[in-house]
Structure formats: C-alpha cells, structure tokens
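Q: please find the sequence and the predicted model below.
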Amino acid sequence: MNSNKRLVEEVFSKIPSVDTTIVNEMTKELKNLNKKIIVLDDDPTGVQTVHGISVYTDWSLDSIDKGFKEDNSMFFILTNSRGFTADETKKAHQEIAANIVEAAKRNNRDFTIISRGDSTLRGHYPLETKILKETVESNSDTRFDGEVILPFFKEGGRFTIDNIHYVQYDEYLVPAGETEFAKDRTFGYTKSNLGEWAEEKSQGEYKAENMTYISLESLRSLDIEIIEQQLLKIENFNKVIVNAVDYEDVKIFTVALIRAMNKGKNFMFRSAAALTKVIGGVSDKPLLTREELMSEDTNNGGLVIIGSHVKKTTEQFEELKKSDAVEFIEFNVHLVLEPEKFEKELERVVETMNQLITDGKNVAVYTRRERLDLGEGKKEEELKLSVKISDAVTSIVKRLEVRPSFIIAKGGITSSDIGTKGLEVQRATVAGQIRPGIPVWTTGSESKFPGISYVIFPGNVGTKTDLKEVVEMLNKK
C-alpha cells in the first residue's frame, strides 16, 4: 500500500519555476471571456476558494435567471448530487441544463458550465457532464468540443503531476488511487493517472491514449500558443487532462483556454475549486476574522455538527474533544434500523442541545463514529439509510429553538442538507474562508437565522487542529 508515495519536497524541487509577474500580467486576458460562468457544486464545499459570490440552493428557472442578472460573472448552484442516486442525479442535471439554456435565452447571454466535483475524484462522473452536454445540445445550438478535467486544489493538498493525481498526507504525496477516497463505497476507482481514471470511469468509451495532456513543463515554459493549438484540435467531447501544482499553472492554462474559446471552441469542465477562482477572476482575500463573522452580541453558545466519517474528520474531532470550550452529544444513528428508538434518540439530542446553547455552552453533536455496514451488495440500501440519518441530523437544526452564535457543519453532504433544509437558505453569499479551503456562508434574509455565519467545513480538508482552533476562535470571549 502507498508504494508509490513520494516526498513533497523532492517532487516540487524538480518542477521549473515561473515568473509570477508575467503570469499576473497575462491574466488580464481573463476579462475577455464574455460568458456567464455557472458552477454546479455537488456539495457546498466547492466555494472554498471564492468570496463575494452567490450560492443558490435550488435550480429553478427563477434562481438561475437571478444568477444571470447579477453583475458578478459567476454564480454557484448547489446541487448536492454527491448525496443522490444515479437516477436522481440524471434528472437534476437535465432540469438544470434546460433551465440554464432558457435563462441564457431570456438574458441573451452566452454561458459556460463548470461541474465542480471532489478534488479526490469522488462523485457521479462522467454521468453529470454527459447529461449536461446532451441536454444543452438538444435544447440549443451549443455544441461541446471537449471536456477539461482539472482536479487540482492547492488548499487541500491535491496536485496533478505527470498526469497522476496526488493527495498530500503530511510530507508525502500519495497517488489518489491508493488513498481511502478511492475505496469509497459509492464512487470508488483504481486509477491515479487522470487519463486512465477517465477511461475507467467512462468504461472505456474514452481512451487514455487519445486524450490531450497539458503538461507542467509546457505551462511553466509559458507555451500559451502550443496549449491553445492543443485545445483547438479537440473534438468529439474528448478529454483534456490538466496538470497543476499551483495557481500559476491554472492561470496560464486559462489564458490559452479563453483564446481557444474566443475562436469558437466550447468546453465542459469537471474541476475542483481552484479553476472557479481563476476563471471567475476572484481576488485573494485574507482569512476571515472573528469580528467579521460575529455580527451580533449574544450570550448563546455555538453549534458544531459532525457527520463526515473520513479519517481526517475523525482526527480533527479527537482534537476538538480536548477543548474545554465545547460540550459533546453523541447521536446514536445506528438506531435508524429501529424507527421508534431512533425518534426517541433524536428527541434526546435536540432537547439537550437546546438547553446547552441557551445556557451559553458551545455544543458539538456528532454521529456515532462506526459506519453502518449492511454487508456486500447493499450500496443503494446503505445510501437510503444514510439519507434517513442525514435527514435526522438536518432536523436537529430545524428544531433549534434558540439562535446559536455560529454554526459549523463538518462534511459535505451534512453541510449541504443543514444549509438547505435545516437553515432553509435559498441564496447565500460566500463571505470568504475561515481557514484555507474552509468557506463561510452568510445566510440570506429568507433563512431560519438570517445573516448568521455558517462555516462549511469539508470532511477531508484542514490540519488536525483546525476544527478545534476554529471553534475556539468563534467561542464568545
């Protein structure tokens, strides 16, 4: 296991440097893209690189029309499709694509769609981009020449080098196919080379040897013309694999991309969060301070909800347990198999939580740490039970009787459900990041707690102590 892991320092020392002033000068070309950029986010962590951008939590024609009318060149739609079955995903993406085409006609605007997926390659791929392509093409004159695959995400330590996608663990880079993420019960895969991964995921429909690869050498040599030529040759929805270890690589690639698009080429995108920041022209912003996040004086405690089960979350949770600033409530979700007991357990959790928050205590509600395992061949049943559990976790927020001083949700699906169903957010604004890769929403006026700071803490992002430090930072002084 992990036989192919490499030392970060060693790998990075071999990558040629690039003049950042030239790159930043070149990015003025980003303004030449006269298209509305619509980012479909399969869980709410995709806003982890942006600020001042709207997130809509439904894909009604009305919401998409509002997004088109905004001054911003980009808006996000939260689909939360990573928690969907394949059929639900297909249906949602058909609706989204049809509504995008209709809103674009109403507003007489061209558009680009980015399917923002997980930087560790989990999710409904290639289903989502395939459905988007087919639906847009059957509802309009738009045709897609290719699909850009760019899962680089610096803040989370995800790098693509020599076409192999890596996940950083401390001082090592581990090929994605050798990580816990590749063993995901719903979205597993075996390949770390992105061309081979796309071939594996498309069940051989697209062959790795026919794909186009944008190398780090080419990017670092500023071969814009050569990269543009590569892009101009793409056809038949073939895949473009982009290597990247820093934002400079994404910027250089995007300049070539925009030139190719302005010459009539059209691409679909499957990317992590880095591309959205660059193509949307979002500036750097310092990490958010406590003063920016705690807008009102309150004696109530804050609420942390921990649903994710990935190794990093469990480590961060263990650190949080060392904090004196938090009271803990375990939610025994395994009782989901016995509905009456499950309802009683939920009532106990809700009652305790409301009391503690009213008493000015910060509360962390966490789902029992052992995974519910129904055995082999029970993927769909497990997914359905996990939806029941997720609904119960969401209802905890619905049944909050007091306004907490802040809310933190740990895990992508957990934070999505809490945002849309628990807090009833229809449109939020991304305030920025509280730690690298950890975004904060400011909830809209329609939500259960308008203007509250809602920290969306991805399951697999952050250092071991980040969760504890974020809670302590927000703890009332």
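A: Structure's in. What do you need?
Q: switch to C-alpha atoms for all contacts and neighbour counts from now on
A: OK.
Q: quick one: the helices in the stretch 51-200 of the chain?
A: Assigned by DSSP state H, counting those that start in this stretch, the stretch 51-200 of the chain shows helices spanning 61-69, 86-107, 127-139, 194-201.
Q: included below, for side-by-side comparison, is a second structure:
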Amino acid sequence: MREATWRAEIAADDRFTVIVDDDPTGTQAVSDVDVILRPGRAAFDAAAAHRSVFVLSNSRALPEREAAALVAGIARTAQDAARAAGRPLRLVLRGDSTLRGHVFAEVDAVSPGTPVLFVPAFVDGGRFTEGGVHRLRTPSGPVPVAETEFARDPVFGYTSRDLAGWVREVGGGRRHAVTVPLARLRERGPDAVADALAEAGPDAVIVPDCVTESDVLAVAAGLVRAERRGARVQVRCAASLAAALAGLATRPLDRVAVPPPGRVLVACGSFTEASTRQLRALDGLWERRVELPVAPHPGDDRALARAVRERLAEDGRALLATDRAPGHDRVPAAPALLMDTLVATVRHLAPEVDLVVAKGGITSARLATDALAATSAHVRGQILPGVPVWDLHTPLGRPAYVVVPGNVGADDTLHRILAQVGP
C-alpha cells in the first residue's frame, strides 16, 4: 500500500524529465522510451511532448573539461525546449553504478552550489548501498565495489570503501556526505530523504542506503516531497532511480527478433575481466574472433572488415573484439585510436549486418552514433536484467541493437543473449 502511494506521488509530478546518460547503459531499467543520440534543439522539442526522454552524452569517454561543457550545453538546450513547451524541467544525471564518471564536474556544470542526491544503486544489476557502503552482488556474495576491478579503472579509479569517503576522495575534499541509514529510510519512508534534502547545505551529498525497488521508490518520493517544500536538488544516480523518476519500468523480452538473413555481429571494446570471460564463453565465436591489435597507430579497418565479412559469410555470426591482453587496469596508451578503428570497421559492415550486440558502454555509444549513424533509438525492453534492446533510427532503417554494459552480466551473458536471437 505504501508503495502505491509513493508511485502516485511520483506520477503526479508532471515535469519534463530529461535523463542525461553518460553512456548508453542508463536504459538498463526502462522500456517504451526514446533515446536522443544527437542532442539538438529539434530533438528536444519533439521529446517535450512526452513525460521523459533519455539523451546520450557519452561524457564518460571525454576529458573532464569537455564532459562538463557538453553536459552543460545539453542542459541549456533541454531547458529552452521545456520553456518553449510550457513545462518545468527535471534534469537527472545518470551515471555508472560502479562509481565511475565525471560525477561532480557534471553536477557543477549544470547546477553549481546545489545539494546532490546521489543514488548509485542499480537493483536489477545487483548494485546496492547498505551501511553507507556501495556493494556488488557476486556468485560468492556481496562485495564492496571498491574491492572490484571497476575501482581500479585507469581514469576513474578510487580507493574509498564507504561512500562518505568516496565523496571526499572524488570530490577533492570540497563536498561532504550525509547518509540516510536503511533503518531510518524504512521506518520513515520518503520523509527520511525529504528532511535530509531540505536541510542540506550547498556542498552536501545526500547518500541514502538503497537495497530494493521499494527503497528506490521511497527515495524518489522523498525527492518529490523535498522539492515541493522548496528544496533545490541535483540528482546523480544509476539506472534504478532514473527509471523511477521517469515513471518507467523494465519489460523482459523472450527473444531478439532479427530479419533474414539474420547476420549478427558481436563487437566488444570493453577491457574488463568480466567482458573477457563473457567473450571466452562464446566458444566457436571466440576461437574464430577477429581481433583489433593494440598499437600506437590506427589499425587497418578495411582488412579487419574483410575478415569479419568472411566469418559472417561462413557462420552468419562474427565476433570483433579488442586485444584481450592489456586487461582493464592496463588499458593501452591510445584507447581512442583503438576505438576509432573499431568504429571504422563496423561502419564498413553496417549494410551487411542485421543485428549488432555491443559489449561496453563507450563501445555501444560510438558504434550506434558513429558506425551505424543512428540519430535516436527506442528502448524495446531488456533481453536479460540490465541488458536493453534498442531499435535504432538510422539511414538504413531501424535495426535492433543490444547494449551490453561492460560491468554487467555473468560469464554466460553473451552466450545467453545469442541463444535468444532469431527470426
């Protein structure tokens, strides 16, 4: 009963909700919503007729200064479109559930001197906050995210085990965390969050514990209550809270329909150990993979495309992946060159594939926009928890596209996805 009331409070907030996604994986927990891939004014004007829209910034792939400038520009465009439509705007910054990204630089770019509601929980993906520690569920049990490979990211690495320490570390000591313990959240519901936000100073980062979908709803309703009381808050969150604020939910899919001849390309740029294990589980595809070598100069994209084309002709499926040798904590010195080669190779193949399964957040962003020339997408649903299926809008039509985050899934995730692909 309480959850129904909270949902009603959230639904009654009719602001135009724009979720700025720092890579394409923010649609992990939503369906039936559009994604703006090229954020121009016309796209926002069209989107303002709806309750919510996602917009891809891909800012995690940029240097901090460029990321902040890009996100600030998106925010201004969204505000102009909302004002023209006569609708108030809610801007949500969606980021990684393993704490990577230009978190506070982007917050400062769009809402300086404003308290932050920070909720990195992604419940469907097994990422939750309890006791002030953000954790990831693994086959051997939950572990603090600070103890995983994601905390060793060469760009966004961190050492703090609890979120209060993480806020100090990543915020350069300029911000402080205010926690909302789980017991208080569950005893007082949304008011626990609303009170914390209403009392927060400009440098405060409100970090509520959040373990279940019910907790997510309580946090979302708490934000709505605080804003009704006059609080000005900037939200930075992972997929679960973004979905709740947008009034959206997941739609589990049984299969990914692909028109004949059904040629499937799996493309991976992610260097995480988890990604490598998922690729190895593809068995025959792994053994016959086409690999982009790590080098200080661009690869031969035409030769790589020819090799992929041969695999597609023989098997109907092909795997194109970056060299697995470097590992996540030893990404090559020129990752942009490697990604450019991956994009150029897939661009050659675009008219010849019927489905692309993209592994990695930055990979899926670059392939959708730069290789396949998509301008927008529609989220069909999730083929597995945390794995959205898009219908791209491209010059070649509306092909299906599977976004597999680099930090999501078990060893058999890619294998299971391909088993659910068919006519």
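A: That came through fine. Everything numeric in this text was worked out from a predicted model, so none of it was measured.
Q: what does the superposition give as a TM-score?
A: Scored against TM-score structural alignment, normalised by the length of the second structure, the superposed chains reach a TM-score of 0.94; 423 aligned residues with a CA RMSD of 2.2 Å.
Q: of the helices of the stretch 51-200 of the first structure, which is nearest Asp417 of the first structure?
A: Closest approach to Asp417 of the first structure among those (CA to CA): helix 86-107, 15.7 Å.
Q: that closest one aligns to what range in the second structure?
A: With TM-score structural alignment applied, helix 86-107 of the first structure matches the range 64-85 in the second structure.
Q: and the matching stretch, how far from the first structure on average?
A: Using mean CA distance after the TM-score superposition for the first structure, stretch 64-85 of the second structure ends up 1.9 Å from its aligned counterpart in the first structure, as a mean over the superposed pairs.
Q: so how far is that stretch off the chain centroid?
A: 18 Å (CA atoms, centre = their mean, to the nearest Å).
Q: just name the most buried of the helices of the stretch 51-200 of the first structure.
A: Stretch with highest mean neighbour count among those: helix 194-201 (a mean of 22; mean count of other CA atoms under 10 Å).
Q: after superposing, tell me the mean distance of it to the second structure.
A: Mean deviation for helix 194-201 of the first structure: 1.2 Å (mean CA distance after the TM-score superposition for the first structure).
Q: so where is that helix in the second structure?
A: By TM-score structural alignment, helix 194-201 of the first structure lines up with residues 163-170 in the second structure.
Q: ok, and what's touching that stretch?
A: 104, 132-134, 158-160, 173-179, 205, 207 (CA atoms under 8 Å, 6 or more residues apart in numbering).
Q: over to stretch 409-420 of the second structure?
A: 125, 254-256, 274, 277-279, 281-282, 383-384, 386.
Q: kindly state which residue of the first structure is aligned to Gly269 of the second structure.
A: So, by TM-score structural alignment, Gly269 of the second structure is matched to Gly307.
Q: tell me the one among the contacts of stretch 409-420 of the second structure nearest to Val53 of the second structure.
A: The closest of the contacts of stretch 409-420 of the second structure to Val53 of the second structure turns out to be Gly386 (CA to CA; 18.2 Å).
Q: and the residue mapped onto that closest one from the first structure, how far is that from Thr190 of the first structure?
A: Per TM-score structural alignment, the equivalent position to Gly386 of the second structure in the first structure is Gly437. Distance, Gly437 of the first structure to Thr190 of the first structure, using CA to CA, to the nearest Å: 26 Å.
Q: mind checking which of those two has more residues around it?
A: A direct count of neighbours by other CA atoms under 10 Å for Gly437 of the first structure and Thr190 places Gly437 higher, at 26 against 15.
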